[in-house]
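K.L.:
this one's sequence-less:
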């Protein structure tokens, strides 16, 4: 009986160890998945949540079995404002990859414009930029992408082309928040714009 009791205790202990080991493996697996998602965020890659990922939609049977499909004939999803903003910033960074300080100064200046308007949407002084201003030209104005980024935030050129204006009725807080988020990513992510084509 003592032997049988010892054997049962040994089996129970072994089962408990296996269960503990399984929980530890699951915890490590979850940590690895979280680290993977965080790394994707650091590298500027789109984050994905595996449980909510949708399977790729299959091409219709007719297309699948026929000749290769010309990519120009497939429907094109229009770019979102976020994607357009990110591409402006990436392009600016790629064009100045040899002068990181110039790029960072442009990003910081754009961030100041966005923050000032978001914090004081009623103040016209923050919604009006003289294009010929030497400081503006040196930091942002000489980059076509910098102007495009401001236009995506809602700025428009005045009739004379001397100013970039953001009319008070066109202040879009969601666009400004999006712009601030993209700029923050560009300022803090050392690989921003360098890994994309």
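P.N.:
Arrived safely, thanks for sending. Nothing here was measured: the structure is a model prediction, and the numbers come from that model.

K.L.:
Going by C-alpha atoms from here, please, whenever you check contacts or count neighbours.
P.N.:
Will do.

K.L.:
where do the strands sit along this structure?
P.N.:
For the chain, the strands defined by DSSP state E cover 128-130, 156-157, 163-165.

K.L.:
Select the longest helix from this structure.
P.N.:
In the chain, taking DSSP state H as the definition, the longest helix is helix 2-42.

K.L.:
Spit out the contact partners of residue 145.
P.N.:
Contacts for residue 145 (C-alpha atoms under 8 Å, 6 or more residues apart in numbering) come out as 88, 89, 91, 92.

K.L.:
Can you verify my assumption that residue 129 contacts residue 161?
P.N.:
No: Residue 129 is beyond contact range of residue 161, at 10.9 Å (criterion: C-alpha atoms under 8 Å).

K.L.:
Compare the two (neighbour count), which wins?
P.N.:
The residue with more neighbours, out of residue 129 and residue 161, is residue 129; 18 against 11, by other C-alpha atoms under 10 Å.

K.L.:
distance of that one from residue 154?
P.N.:
Residue 129 is 13 Å from residue 154, where distance means C-alpha to C-alpha, to the nearest Å.

K.L.:
Repeat that for residue 134.
P.N.:
Applying C-alpha to C-alpha, the value for residue 134 to residue 154 is 22 Å.

K.L.:
swap in residue 104?
P.N.:
Here the criterion is C-alpha to C-alpha. By it, residue 104 lies 22 Å from residue 154.

K.L.:
thought residue 90 was touching residue 193?
P.N.:
Yes: if you go by C-alpha under 8 Å, residue 90 and residue 193 touch, sitting 4.2 Å apart.

K.L.:
Against that first model, consider the following:
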């Protein structure tokens, strides 16, 4: 395939009139190189062709008649109008294509952003559900409720510990003493809701650590002068009393609260954990100010 030979004089005249070489070559070739007017008429009939900008290709050579041709003023005006029309069509086509490309790119960016957002939401939900399940298991363990530990918690530090399989049989007297101690603590600090909540959480940690690790002395021994202990428990009326009800005793020197191993009573500890958890979560017990 090759670019067809056209009348060079006519080609130059069309180019002088403002037509691109590809357009002029195509018009002359398909109008039979018969003249400028015929080429312009071909433009009129084919101005919307999708391949108007392409250089035509043919398989055979064409013999061209190179007779000179006179261009009239009317033909020049018509050619100029056609050129402007072609330029408007081309500009409109390019603008449409640019808009379509921009829309496609915007849709692609939106889709990528939407997928990433959905993945983030999914991972966040999974983290929250896992944390809630872990908290549920830990709470049940602290108060001695039956274990429902999921497979995801098999590697927990609590693995291997024998948990209670039923709600402990609480001593009615001991439970009431613990409950009354918490009521007293709340009454003495009823204007300090945040402080009361903090001491309950701290007491639950002390009791829970002993219940989970009764053989670990470090969990059964509390230094009374520890600033953190004093701030959270020791300085609040009712805090020390609650630990003493759980079995802790002041040492002879008065330096520590100590729970001897042989005095660890799991039923009492489970009862204490139950009462603390109820005080923090059940507004109807009247233990916290709201």
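P.N.:
Yes, it's here. All of these numbers come straight from a predicted model, not from anything done at the bench.

K.L.:
if we can go back for a sec, quick one: which of the contacts of residue 145 of the first structure is nearest residue 149 of the first structure?
P.N.:
Among the contacts of residue 145 of the first structure, residue 88 lies closest to residue 149 of the first structure (C-alpha to C-alpha), at 6.1 Å.

K.L.:
Tell me which residue of the second structure lines up with the closest one.
P.N.:
When the second structure is aligned by TM-score structural alignment, residue 88 of the first structure is paired with residue 181.

K.L.:
burial count for that match?
P.N.:
For residue 181 of the second structure, using other C-alpha under 10 Å, the count is 20.

K.L.:
which one is residue 103 of the first structure nearest to, not counting chain neighbours?
P.N.:
Excluding its sequence neighbours, the residue lying closest to residue 103 of the first structure (C-alpha to C-alpha, 6 or more residues apart in numbering) is residue 93, at 5.9 Å.

K.L.:
check contacts around residue 156 of the first structure.
P.N.:
Contact analysis of residue 156 of the first structure by C-alpha under 8 Å, 6+ apart lists 164, 165, 166.

K.L.:
Could you check which of residue 134 and residue 154 of the first structure is surrounded by more residues?
P.N.:
residue 154 (19 against 12).

K.L.:
which residue packs closest to the more buried one, ignoring adjacent ones?
P.N.:
Excluding its sequence neighbours, the residue lying closest to residue 154 of the first structure (C-alpha to C-alpha, 6+ apart) is residue 166, at 5.9 Å.

K.L.:
tally of neighbours for the equivalent of that neighbour over in the second structure?
P.N.:
Structural correspondence for residue 166 of the first structure with respect to the second structure (TM-score structural alignment): residue 259. If you count neighbours by other C-alpha under 10 Å, residue 259 of the second structure ends up with 24.

K.L.:
Residue 34 of the first structure too?
P.N.:
Around residue 34 of the first structure there are 13 other residues, counting by other C-alpha under 10 Å.

K.L.:
Residue 242 of the second structure now?
P.N.:
Neighbourhood size, residue 242 of the second structure [other C-alpha under 10 Å]: 21.

K.L.:
and the gap between the aligned residue in the first structure for it and residue 132 of the first structure?
P.N.:
Taking TM-score structural alignment, the alignment pairs residue 242 of the second structure with residue 149 from the first structure. With distances taken as C-alpha to C-alpha, residue 149 of the first structure is found 17 Å from residue 132 of the first structure.

K.L.:
And for residue 156 of the first structure?
P.N.:
Residue 156 of the first structure is 15 Å from residue 132 of the first structure, where distance means C-alpha to C-alpha.

K.L.:
again with residue 2 of the first structure
P.N.:
95 Å.

K.L.:
The two - which one has more neighbours?
P.N.:
Each of residue 2 of the first structure and residue 132 has its neighbours counted (other C-alpha under 10 Å); residue 132 has more, 13 against 7.
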